[in-house]
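In: Pasting a predicted model and its sequence here:
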Amino acid sequence: MPFVTLINAREIDRLLPMGACIEVMARALVDLERGELSQPLRSVFVLPGAEGAMAWMPAHRAGPQAVFGMKVLCVMPGNPTKGLDSHQGQVLLADGETGQLRAVLDASAVTAIRTAAVSALATRLLARANACVLAIVGTGVQARRHLESIPLVRPIARVRVAGRTREHANKFAGEAAARFAFPIEAAENAQAAVRDADIVVTATSSATPVLAREWLAPGVHVNATGASRPTHHELDLETITDACLFTDRRESLEHEAGEYRLAVEKGLITDSHVAGELGELLTGKRQGRTSDDQLTLFRSLGLAVEDLAAAEYVLAKATESGSGITFDF
């Protein structure tokens, strides 16, 4: 009988610190670039006549320690009003030789940490070295995680945050202030938040743009982490067309990034507009920022290989420390 380890959100939060996850994501994206990790596009079932969707995200690691990974995720936009993360589900790990189940992990925790870690990695690769003013559009789980991750890679001295309402922003800033040494200000709206910012994070589920090119200062770096659905977009078309655009995976960008697809459909850009993938930056195949005035954009889609790599790391740490619940299955 195989042994299966069950790892909950609290354990994942302890076993996968943000700094470690940034390095895990860097290795994963290099492995993806080299073909050691692979994945298809995610499959999404949108609930007919209701808000919400279910997604399946499989991945595979080749080699002597072969592993299958699968994230099964329900995305429920109404959850934040109930005090819940909008992303609910599980990450499964299975032996790459036998297919036997090895671990089940809370997907909300894995997704929240690895998404912010990949944005921090993109920021490390693309933002100006002296970037110190951070703006966050959004006040949910991803906003909180990005507030944790971005200061690990740049000397953040000030933060402004905007939410759907000023009350949301005030609540976020008040709760976060006790955790960080730098000031955190609640902005009136997204335009006020991003004014003169060096780094911008959009972390919303909006189907319509929350960020306009005309609001952005020269030399800003933007991490766009919103919904990976072709009908949704957080950015206006001018931001996409003007930016030096990077992503985690071209195929995902072309099929799942609404603002990118719309810009292509309107003939504003072609596929050659994509400057590269993060894995290509990490392996030296592509060049990143070329000037201090350049607008750089990381359009994050979220990859199954990132979930697999994060889950592998957590399982290894859980095994070392005797964490989680292990049972016959």
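Out: Perfect, I can see it now.
In: Could you use CA atoms for every contact and neighbour count after this?
Out: Fine.
In: need the strands for the stretch 201-329 of the chain, in chain order.
Out: In chain order, the stretch 201-329 of the chain shows strands spanning 221-224, 244-247, 274-277, 296-299, 325-328, with DSSP state E, counting those that start in this stretch as the criterion.
In: Met70: what's it in contact with?
Out: By CA atoms under 8 Å, 6 or more residues apart in numbering, the contact set of Met70 is Trp56, Met57, Pro58, Ala59, Val91, Leu92, Leu93, Ala304, Leu308.
In: Next step: those residues restricted to strands.
Out: Trp56, Met57, Pro58, Ala59, Val91, Leu92, Leu93 (DSSP state E).
In: closest to Phe172 among the residues you listed?
Out: Distance to Phe172, by CA to CA, is smallest for Val91 among the ones in strands among the contacts of Met70, at 28.5 Å.
In: Can you give me the neighbour number for the closest one?
Out: 27 (other CA atoms under 10 Å).
In: helix or strand for the closest residue to it other than its chain neighbours, which one?
Out: Nearest residue to Val91, sequence neighbours excluded (CA to CA, 6 or more residues apart in numbering): Lys71, at 4.3 Å. Assigned by DSSP states H and E, Lys71 belongs to strand 67-75.
In: now swap in Leu29 and tell me
Out: Leu29 belongs to helix 18-34 when elements are defined using DSSP H and E.
In: Can you list the helices and strands that that helix packs against?
Out: Under the contact criterion of 3 or more CA pairs under 8 Å, 6 or more residues apart in numbering; DSSP states H and E, helix 18-34 touches strand 37-38, helix 107-126, helix 141-149, helix 278-282, helix 304-321.
In: putting a second one here so we can go through both:
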Amino acid sequence: MDSRVMRLFSIVLLGFGTFVQAGVVNGENSMKTAFLGPHSQVHRPSRATAGEFRLVPDPILILDYHNGPVMTGKEDAIKLFVVYYGDFAPKQRLTLRQFFKSFWRRRTQWPASHPTVEKWWQITRLYVDMYATPVARSMTPAGEIFNRYSLGKSLNQSNIQDLVVKSFGTFGVDARSMYLVLTSADVEVESFCNNVCGTHYYTFPSDTTSSQMVPYGWVGNAATQCPSMCSWPYASGGNLQTPLVAPNGDEGIDGMIITIANILAGMATNPYGNGFYQGDASIPLEAAGACQGVYGPGAFPGYPGELLVDNSTGASFNVYGAKNFKFLVPWIWHPTTLQCAGQV
């Protein structure tokens, strides 16, 4: 695809730890929602703590519905297409693949005491559109592409869209699917580490998108560029002086999974900027962003909360995935309880 220049209309930085950027890419409108480091302080729903007394309770946060679609997928499943840009080691690819496979509906019925990625994702099922249709029950890995630096090692956000549009030639174009670009640790991306850990966009209908609005996201590996910002709590930061042990032995990849989960939840519940979010459309606070930095009970800014610990490795996590892999995912705002939750 020909190179393009992004002309930005506005950039808004928020105390929430989230900003949006609206503009025109090669004459096509697009929207980006970006996420800062997971230990940034945000305003989030009040959570009751046993034995805690507050003179002034925290305000309850409501993510309003703005009459737009959510990602319902096809046959109650969202196809996920992934572009790996740069250099990903085989073990890194394996960890990411197992995470993506963890969204499938499994035959095994786990007890409530066994938290899983699947049961985490089911919280998004509580987000429904104006026709009472919920977010798709499952997400299915449907294809992947490996791109070794075709655009170099320094990218801007329009380059990310270039990679997505180019992938349509392999994956096809489907507005009911999600497209995700992952960049390796040696790739610099516009705003990465300075402002954001990942973004999600959509494109307006055009010839290159077969007249469809296509949602897509990007997440970078922060292992060498800003681990304290985008790999926390597997890197020190906030009130955490000693980083936690990453469950898959790679602070960059385990940190990416946190942001990927955040991005996927945001795309599913607010794919086009008119779904579920709090506040003005120019400063949206989305499903997982509302619970930013919350991974377990008792969390507060700079402290992830009470997590599970693998006795054999000492690694901290909060959900099990495919083949018993272990991951850390952010909690999601629960539309029924109006609180952050990690499982349905």
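Out: Arrived safely, thanks for sending. These numbers were taken from a predicted model, which means no experiment stands behind them.
In: what's the TM between chain one and chain two?
Out: The TM-score (TM-score structural alignment, normalised by the length of structure 1) is 0.28; 167 aligned residues with a CA RMSD of 7.1 Å.
In: For the residue nearest to Val91 of structure 1, give its distance to Glu33 of structure 1.
Out: Computed with CA to CA, to the nearest Å, the distance linking Lys71 of structure 1 and Glu33 of structure 1 is 21 Å.
In: my guess is Leu32 of structure 1 meets Gly279, correct?
Out: Yes: using CA atoms under 8 Å, Leu32 of structure 1 is in contact with Gly279, at 7.1 Å.
In: More neighbours: these two, which one.
Out: Neighbour count, other CA under 10 Å: between Leu32 of structure 1 and Gly279, Gly279 has more, with 23 against 20.
In: So that one sits against Val118, correct?
Out: No: using CA under 8 Å as the test, Gly279 of structure 1 is too far from Val118 to be in contact (11.0 Å).
In: Quick check: neighbours shared by these two?
Out: With CA under 8 Å, 6+ apart as the test, Gly279 of structure 1 and Val118 both reach Ala26.
In: Go through the helices and strands packed on helix 18-34 of structure 1 and pick out the most buried.
Out: Greatest average neighbour count among the helices and strands packed on helix 18-34 of structure 1 goes to helix 107-126 (a mean of 25), per mean count of other CA atoms under 10 Å.
In: Near Tyr65 of structure 2, how many other residues are there?
Out: 18.
In: Could you find the closest non-adjacent residue to it?
Out: In this structure, Tyr65 of structure 2 finds its nearest non-sequential neighbour in Phe276, 4.6 Å apart by CA to CA, 6+ apart.
In: What count of nearby residues applies to the one you found?
Out: Phe276 of structure 2 has 30 nearby residues by other CA under 10 Å.
In: Look up how far Met139 of structure 2 lies from Gly255 of structure 2.
Out: Distance from Gly255 of structure 2 to Met139 of structure 2, by CA to CA: 20 Å.
In: So Pro58 of structure 1 versus Val194 of structure 1, what's the distance?
Out: Counting by CA to CA, the gap from Pro58 of structure 1 to Val194 of structure 1 is 36 Å.
In: Those two - which one has more neighbours?
Out: The neighbour comparison of Pro58 of structure 1 against Val194 (other CA under 10 Å) goes to Val194, with 28 against 24.
In: ok, and the closest non-adjacent residue to the more buried one?
Out: In space, Val194 of structure 1 is closest to Ala135, 5.3 Å off (CA to CA, 6+ apart).
In: returning to that earlier point: out of Gly255 and Met139 of structure 2, which sits in the busier spot?
Out: The residue with more neighbours, out of Gly255 of structure 2 and Met139, is Gly255; 30 against 23, by other CA under 10 Å.
In: other SSEs contacting the helix or strand where that one lies?
Out: Per DSSP H and E, Gly255 of structure 2 falls inside helix 251-269. The contact analysis (3+ CA pairs under 8 Å, 6+ apart) places helix 251-269 of structure 2 against helix 90-101, strand 198-203, strand 214-220, helix 227-230.
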